[in-house]
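Peer 1: The following comprises the amino acid sequence and a computationally predicted model.
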Amino acid sequence: MPRPRTVLLTGAAGGLGTLMRGLLPAYGYELRLLDVLPIPDEPAAITADLADKDALRAAVHGVDAVLHLAGISLEASFDKILRANIEGTYNLYEAARAEGVRRIVFASSNHAVGFTPRPMGTDPLIPVATPHRPDTFYGLSKAFGEDLAQFYWDKHGLETVSVRIGSCFAEPTSVRMLSVWMSPDDGARLFDAALTAERVGHTVVYGSSANTRLWWDLASARALGYEPRDDSEPYAEKLLAEQGELDPERPEHACLGGHFTTDPPIWPH
């Protein structure tokens, strides 16, 4: 696929969106920003809700691709998740289809498969083909988004890379995150690969750095051209001293989704 020039970045005021606003222009992208909240110092940013179909249609008009990061990123009531993450994602796909956008990169989540047991000992890495096992309404919305992406590829030829993001922060903050952390720089590398790889159809990938304690298989991400350069291991000694090793007898330590499976953080936080 020719390198997209103009990319609509939804959720541009959020934590991950803010990181990508700073990193992706270096790859040659002209970002068109959209968020439900105004973005300071970005007067050209579009302030719109995902429920506003006319605003979405205008936002995607003329762009080459969409990086869809918008929506609720923690647990919430089903009604809130339905409106923001399920109906909102559908509205975006419909707008993209109507405007002839060729590719969407969808921020899925490891919580779409959160009740999957995490690897222990010599267990194999978790494959992208593992069945959906959402751990929350939030995770359920991400499973829906992946299925929606597959449908729009099969029905309309709109390509998507669904990225099951782990945790993208400047550094990991928990022992669990040592296994699922994605550095901001690696996040930009992965999104760039997802935006530019040839003939992706609908491809699901895990989004993390090349962590020593990795739980999932990055093969499908690497097949896009993603070359992670970072590893959470330099942070391990400090975090393990503070928090100890994960205990497989504790439910929140036994599954991929961590404490989302037992006591998920509630939006807004």
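Peer 2: Thanks, I have the structure now. This one's a predicted model, so the numbers in the text were calculated from it and none came from an experiment.
Peer 1: use CA for all of it now, contacts and neighbours both
Peer 2: Fine.
Peer 1: quick one: the helices in the stretch 51-200 of the chain?
Peer 2: For the stretch 51-200 of the chain, applying DSSP state H, counting those that start in this stretch gives helices covering 53-60, 78-81, 88-99, 137-156, 177-180, 184-196.
Peer 1: hey, which of those is tucked in deepest?
Peer 2: Mean neighbours per residue, mean count of other CA atoms under 10 Å, is largest over these for helix 177-180, with a mean of 25.
Peer 1: Can you list the neighbours in contact with it?
Peer 2: The set of residues external to helix 177-180 that reach it, using CA atoms under 8 Å, 6 or more residues apart in numbering, is 166-167, 172, 207-209, 211-215, 232-233, 235-236.
Peer 1: my read: Ala76 touches Ile266, true?
Peer 2: Yes. Proximity of Ala76 to Ile266 meets the contact threshold set by CA atoms under 8 Å, at 5.6 Å.
Peer 1: ok, back up a step: need the helices of the stretch 51-200 of the chain in CSV (columns: distance to His68).
Peer 2: Below are the helices of the stretch 51-200 of the chain laid out as CSV (distance: least, CA to CA, whole Å):
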stretch, distance to His68
helix 53-60, 11
helix 78-81, 16
helix 88-99, 8
helix 137-156, 11
helix 177-180, 20
helix 184-196, 11
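Peer 1: For Tyr27, find the nearest of those.
Peer 2: Closest to Tyr27 of the helices of the stretch 51-200 of the chain, according to CA to CA: helix 184-196, at 7.4 Å.
Peer 1: outside of the helix or strand that comes right after the closest one, which residues touch it?
Peer 2: Next helix or strand after helix 184-196 toward the C-terminus (DSSP states H and E): strand 202-207. Applying CA under 8 Å, 6+ apart, the external contacts of strand 202-207 come out as 110, 128, 146, 149-150, 153, 159-166, 180, 182, 187, 190, 216-221.
Peer 1: One more: stretch 141-160?
Peer 2: Here stretch 141-160 makes contact (CA under 8 Å, 6+ apart) with 81-82, 85-86, 89-90, 93, 97, 101-106, 108-109, 111-113, 132, 134, 162, 199-204.
Peer 1: Distance-wise, check the most centrally placed residue in the chain relative to Pro131.
Peer 2: By CA atoms, centre = their mean, the chain has its centre lying nearest to Ala107, at 2.7 Å. The gap separating Ala107 from Pro131 is 18 Å, by CA to CA, to the nearest Å.
Peer 1: let's bring in a second one:
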Amino acid sequence: MTEQRILITGAAGKVGTQLRPRMARAGRKLRLLDLRQPLPLAELPDGAGVEAADEEVVIGSVSDTALMAEACKGMDALIHLGGLSGESTMDKVIDVNIRGTLLALEAARDAGVPRVILASSNHAVGFTPRTDVPVPADTEPCPDTYYGLSKVAMDAAGRMFADRYGMDVLSLHIGSWFPKPRDLRALATWLSPDDGARLVEACLAVESPGYRVLWGISRNTRRWFSLAEGEAIGYHPVDDAEDYAAELIAEHGEPDFDADRELVRVGGKWCYTELGGA
């Protein structure tokens, strides 16, 4: 069996930490790239009992052209999680999220990496009214922040590399990828760690997808986003944020979708935060 070789940028971050133990398997080599040393697999929250994975670590930034070029060599796929995970100044967002994504795509193209999975975000369409649900994956961009704008740029860059160079690029509009939903909005937007891994595996397995935009959410009873595009490539989530509804409602009260401004638009409170913050 041919070994599958996958580069994961941002591997020491929150999503990368949840993904790694779920991707470890025989016949697969993971190359982990981050600014800091990732924890050993056995020390991760979900790493106990996972068979030893074939992993190697590259320390550095996605904005380092030479490092990215070297890291992409010999890889079958790139999972690009690296970058800022929240709002920042315009200059930082442009440098890390937009320039970093372009460098990652360029490095993958130059190294002959045939498939790239991009960690985009619901904030690329944050100002979409919740009344328009289910929101299709290809809905019109309407970013809610500089961060959201950088994800629109990420989607566009992925589309260009797919169309121009024939690469397979799948852009994931991730909802709320956490171990458990943290607020009332997450009852609609949650992506469980297990479903997140199912989505990534579907992206790796589907034949000749070309360019795709997919929602990264679980099978939530109250979901706002379409699952049809994911199901078309074999993503069939099983978890449901409704399992946590009683606990969240006890803490925050019943959701008021007409009065609570954080539930009016799909970007939630991000639609009302000041741009250029920390």
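Peer 2: Noted; the coordinates are in hand. Just so we're clear, the structure is a prediction, and the values are computed from it rather than from any experiment.
Peer 1: now what about the TM-score between them?
Peer 2: The TM-score (TM-score structural alignment, normalised by the length of the first structure) is 0.93; 264 aligned residues with a CA RMSD of 2.0 Å.
Peer 1: Strands of the second structure, start to end?
Peer 2: Assigned strands in the second structure, in chain order: 4-9, 28-34, 54-59, 77-80, 115-121, 168-174, 176-177, 190-191, 211-216 (criterion: DSSP state E).
Peer 1: which residues does Glu229 of the second structure contact?
Peer 2: Neighbouring residues of Glu229 of the second structure by CA under 8 Å, 6+ apart: 136-137, 213-215.
Peer 1: how long is stretch 241-249 of the first structure from one end to the other?
Peer 2: Using CA to CA, the end-to-end distance of stretch 241-249 of the first structure comes to 20 Å.
Peer 1: Could you check that stretch and say which residues are buried?
Peer 2: For stretch 241-249 of the first structure, a neighbour-count test (16 or more other CA atoms under 10 Å) marks nothing as buried.
Peer 1: what's the spacing between that stretch and its chain's center?
Peer 2: Chain-centre distance of stretch 241-249 of the first structure: 26 Å, with CA atoms, centre = their mean, to the nearest Å.
Peer 1: In the first structure, which residue range corresponds to stretch 175-184 of the second structure?
Peer 2: Mapped onto the first structure using TM-score structural alignment, stretch 175-184 of the second structure spans residues 166-175.
Peer 1: Report how many residues lie close to Pro40 of the first structure.
Peer 2: 8 (other CA atoms under 10 Å).
Peer 1: Tyr272 of the second structure too?
Peer 2: With other CA under 10 Å as criterion, Tyr272 of the second structure counts 12.
Peer 1: Map it across to the first structure for me.
Peer 2: Using TM-score structural alignment, the equivalent of Tyr272 of the second structure in the first structure is Thr262.
Peer 1: From Arg118 of the first structure, how far off is the residue lying closest to its match once chain neighbours are set aside?
Peer 2: Closest residue to Thr262 of the first structure in three dimensions, ignoring its sequence neighbours and counting by CA to CA, 6 or more residues apart in numbering: Glu252, at 6.0 Å. Remark: distance between Glu252 of the first structure and Arg118 of the first structure (CA to CA) = 10 Å.
Peer 1: and what of Phe191 of the first structure?
Peer 2: On the measure of CA to CA, Phe191 of the first structure and Arg118 of the first structure end up 25 Å apart.
Peer 1: which residues does the aligned partner of Asp64 of the first structure in the second structure contact?
Peer 2: Taking TM-score structural alignment for the superposition, Asp64 of the first structure sits opposite Asp76 in the second structure. For Asp76 of the second structure, the contacting residues are 4-6, 113-115, by CA under 8 Å, 6+ apart.
Peer 1: what about the aligned partner of the residue nearest to Thr262 of the first structure in the second structure, how many neighbours?
Peer 2: Under the alignment (TM-score structural alignment), Glu252 of the first structure maps onto Glu262 of the second structure. By other CA under 10 Å, 19 other residues sit near Glu262 of the second structure.
Peer 1: Verify the stated contact: Glu262 of the second structure with Pro255.
Peer 2: No. Assessed by CA under 8 Å, Glu262 of the second structure is found out of contact with Pro255, at 9.9 Å.
Peer 1: tell me the contacts of Asn211 of the first structure?
Peer 2: Per CA under 8 Å, 6+ apart, neighbours of Asn211 of the first structure: 178-181, 230-233.
Peer 1: Dump those to TSV, plus distance to Gly139 of the first structure.
Peer 2: Formatted as TSV, the contacts of Asn211 of the first structure follow (distance: CA to CA, whole Å):
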residue	distance to Gly139 of the first structure
Leu178	21
Ser179	19
Val180	16
Trp181	18
Asp230	26
Asp231	25
Ser232	24
Glu233	27
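Peer 1: Keep only those residues that stay in contact in the second structure.
Peer 2: Listed in the original numbering, the contacts of Asn211 of the first structure still in contact in the second structure are 178-181, 230-233 (both residues aligned by TM-score structural alignment, their matches' CA atoms under 8 Å).
Peer 1: ok, Ala76 and Ile266 of the first structure, which is more surrounded?
Peer 2: Set side by side, Ala76 of the first structure and Ile266 show more neighbours around Ala76, with 18 against 14, by other CA under 10 Å.
Peer 1: Among the helices of the stretch 51-200 of the first structure, which comes closest to Ala241 of the first structure?
Peer 2: helix 177-180 (13.3 Å).
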